[in-house]
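From the sequence below, what's the structure:
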Amino acid sequence: MSRSIDYGNLMHDAMRGLIRQVLNDVAERGLPGNHHFFITFDTSHPDAELADWLSDRYPGEMTVVMQHWYDNLEVGEEGFSVTLNFGDAPEPLYIPYDAIRTFVDPSVEFGLRFEQQESEEDDEDETELTQVHEHELEVSETHGKDAEIVSLDSFRK
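Coordinates of the predicted model:
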């Protein structure tokens, strides 16, 4: 039996660690300068926690924005919780790191995309990591002045 180094999963673990480290810094010191985040996550992930009306409205994925107003940011080993404002209605969310599909900071044109792909050889999902840039984001809906839903269709294959 041959063995190989699983660079894909090692890279994903490292990138999720980067997200955790960035969020830890923000939890301790706040968002510096113009930094802000678009975070798309799988709303059907078994460990994701969000209001029923949000999961009903966004049954597959949702993009949230951490920028002007957020509260109760708590960063853990497996995910983070934050309260965001949706049309003047504060809602708590818990987002596991492995539910994150994209993490973008448009202020510095930095982004990560975790993409699920079906393998031809077997039925297991493989995840591909690619970098995205600010100009690929399209804002499609605004829920109040503090939270936005962003369409990421421009970089789907």
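
rest of the way, CA atoms for contacts and neighbours
Fine.

Stretch 67-75: which residues count as buried?
67, 70, 73-75 (16 or more other Cα atoms under 10 Å).

Which residue lies nearest the spatial centre of this structure?
Ile39 (3.2 Å; Cα atoms, centre = their mean).

got the contact list for that residue?
63-65, 100-104 (Cα atoms under 8 Å, 6 or more residues apart in numbering).

and with 6 Å instead?
63-64, 102-103 (Cα atoms under 6 Å, 6 or more residues apart in numbering).

List the buried residues of the longest helix seen in the chain.
The helix spanning the most residues in the chain, taking DSSP state H as the definition, is helix 7-29. Neighbour-count burial for helix 7-29, counted by 16+ other Cα under 10 Å, picks out 12, 15-16, 19-20, 23-24, 26-27.

so after it, what's the next helix or strand?
Downstream of helix 7-29, the next assigned helix or strand under DSSP states H and E is strand 37-42.

I'd like to check what contacts the host helix or strand of Arg101. Which residues are they?
Using DSSP H and E, Arg101 sits within strand 100-105. Identification of contacts with strand 100-105 by Cα under 6 Å, 6+ apart yields 36-41, 110-114.

Adding distance to Ala147, write the residues you listed out as JSON lines.
As requested, the contacts of strand 100-105 are exported to JSON lines (distance: Cα to Cα, whole Å):
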{"residue": "His36", "distance to Ala147": "11"}
{"residue": "Phe37", "distance to Ala147": "11"}
{"residue": "Phe38", "distance to Ala147": "10"}
{"residue": "Ile39", "distance to Ala147": "11"}
{"residue": "Thr40", "distance to Ala147": "13"}
{"residue": "Phe41", "distance to Ala147": "15"}
{"residue": "Phe110", "distance to Ala147": "20"}
{"residue": "Gly111", "distance to Ala147": "19"}
{"residue": "Leu112", "distance to Ala147": "20"}
{"residue": "Arg113", "distance to Ala147": "20"}
{"residue": "Phe114", "distance to Ala147": "22"}
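
Please provide the structure for the following sequence as well, for comparison with the first:
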Amino acid sequence: MSRSIDYGNLMHDAMRSLIRQVLEDVADHGLPGAHHFFITFDTMHPDVEIADWLSDRFPEDMTVVMQHWFDDLQVSEDGFAVTLNFGDNPERMYIPFDAIRTFVDPSVEFGLRFETQEGDDDEDDLDEAPMHVDPDDEDAEPKDAEVVSLDSFRK
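This is a model prediction of the structure:
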């Protein structure tokens, strides 16, 4: 009987714990300085809760921005809920941590990317930059967001 250490899942758990800690601090104290987040998540995850019009517009994944306007951030062990503004339309959403594909704080060039799990044939999809939707600008066209890989921080 062969047993091995699953470093991939252990690393993902640690990365999700880091995101949880950061969001808990933001919920308690607000965003410090120029910090802001681009969070890309799987809209098809069974526990994601977003408005129907958002899931229709973003049938696979979506990137939200937490910067100038967000409200009522609540963080739990498994995910977070937040109200974001989409063209003067506040929308409440719940995002489980295991639905997150990327978490980026461009103000300090920090980013996490969760690799696709086994059995997912679309492994190369994460190499593409996610779409960025500015929730404060209803007329803005989606534009590419920069994804920072952990490799860029290794010496």
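
TM-score for this pair?
Counting by TM-score structural alignment, normalised by the length of the second structure, the TM-score of this superposition works out to 0.81. Behind it: 143 aligned residues with a Cα RMSD of 2.9 Å.

circling back to that earlier point, report the mean deviation for the longest helix of the first structure after fitting onto the second structure.
Mean deviation of helix 7-29 of the first structure from its aligned counterpart in the second structure after superposition (mean Cα distance after the TM-score superposition for the first structure): 0.2 Å.

tell me the angle that helix makes with strand 37-42.
130 degrees (axes from the mean of the first three to the mean of the last three Cα atoms, to 10 degrees).

What's the local residue count around the residue lying closest to Ser154 of the first structure once chain neighbours are set aside?
Spatially, and ignoring its direct neighbours in sequence, Ser154 of the first structure is nearest to Glu136 (6.1 Å; Cα to Cα, 6 or more residues apart in numbering). For Glu136 of the first structure, the count of nearby residues is 13 (other Cα atoms under 10 Å).

Tell me where the second structure has strands.
37-42, 61-66, 70-75, 79-85, 90-96, 100-105, 110-113, 131-132, 143-144 (DSSP state E).

do you know how far Met131 of the second structure is from Asp98 of the second structure?
19 Å (Cα to Cα, to the nearest Å).

err, His12 of the second structure, not the other one
Counting by Cα to Cα, the gap from His12 of the second structure to Asp98 of the second structure is 9 Å.

Likewise for Ser4 of the second structure?
Distance from Ser4 of the second structure to Asp98 of the second structure, by Cα to Cα: 23 Å.

what helices or strands is the longest helix of the first structure leaning on?
Helix 7-29 of the first structure is packed against no helix or strand, with contacts defined by 3 or more Cα pairs under 6 Å, 6 or more residues apart in numbering; DSSP states H and E.

so how far is it off the chain centroid?
11 Å (Cα atoms, centre = their mean, to the nearest Å).

which residues touch that helix?
73, 75.

swap the cut-off to 7 Å and go again
73-75, 97 (Cα atoms under 7 Å, 6 or more residues apart in numbering).

what's the closest of those residues to Pro46 of the first structure?
Using Cα to Cα, Tyr97 is the member of the contacts of helix 7-29 of the first structure that sits closest to Pro46 of the first structure, with 12.2 Å.

The closest one is in contact with Gly76, isn't it?
No - in this structure Tyr97 of the first structure lies outside contact range of Gly76 using Cα atoms under 7 Å: 9.5 Å.

What sits closest to Thr142 of the first structure if chain neighbours are left out?
Nearest to Thr142 of the first structure is Glu148, by Cα to Cα, 6+ apart, at 4.6 Å.

Asp105 of the first structure versus that neighbour, what's the distance?
For Glu148 of the first structure relative to Asp105 of the first structure (Cα to Cα), the value is 14 Å.

can you check Leu93 of the first structure too?
Remark: distance between Leu93 of the first structure and Asp105 of the first structure (Cα to Cα) = 19 Å.

Next: Arg29 of the first structure.
17 Å.

again with Glu128 of the first structure
19 Å.

neighbour-wise, which of those two wins?
Neighbours per residue (other Cα under 10 Å) separate Glu128 of the first structure from Asp105, with Asp105 holding more: 20 against 14.

Translate the more buried one into the numbering of the second structure.
Asp105 of the first structure maps onto Asp105 in the second structure, with residues paired by TM-score structural alignment.

Alright, I will stop here.
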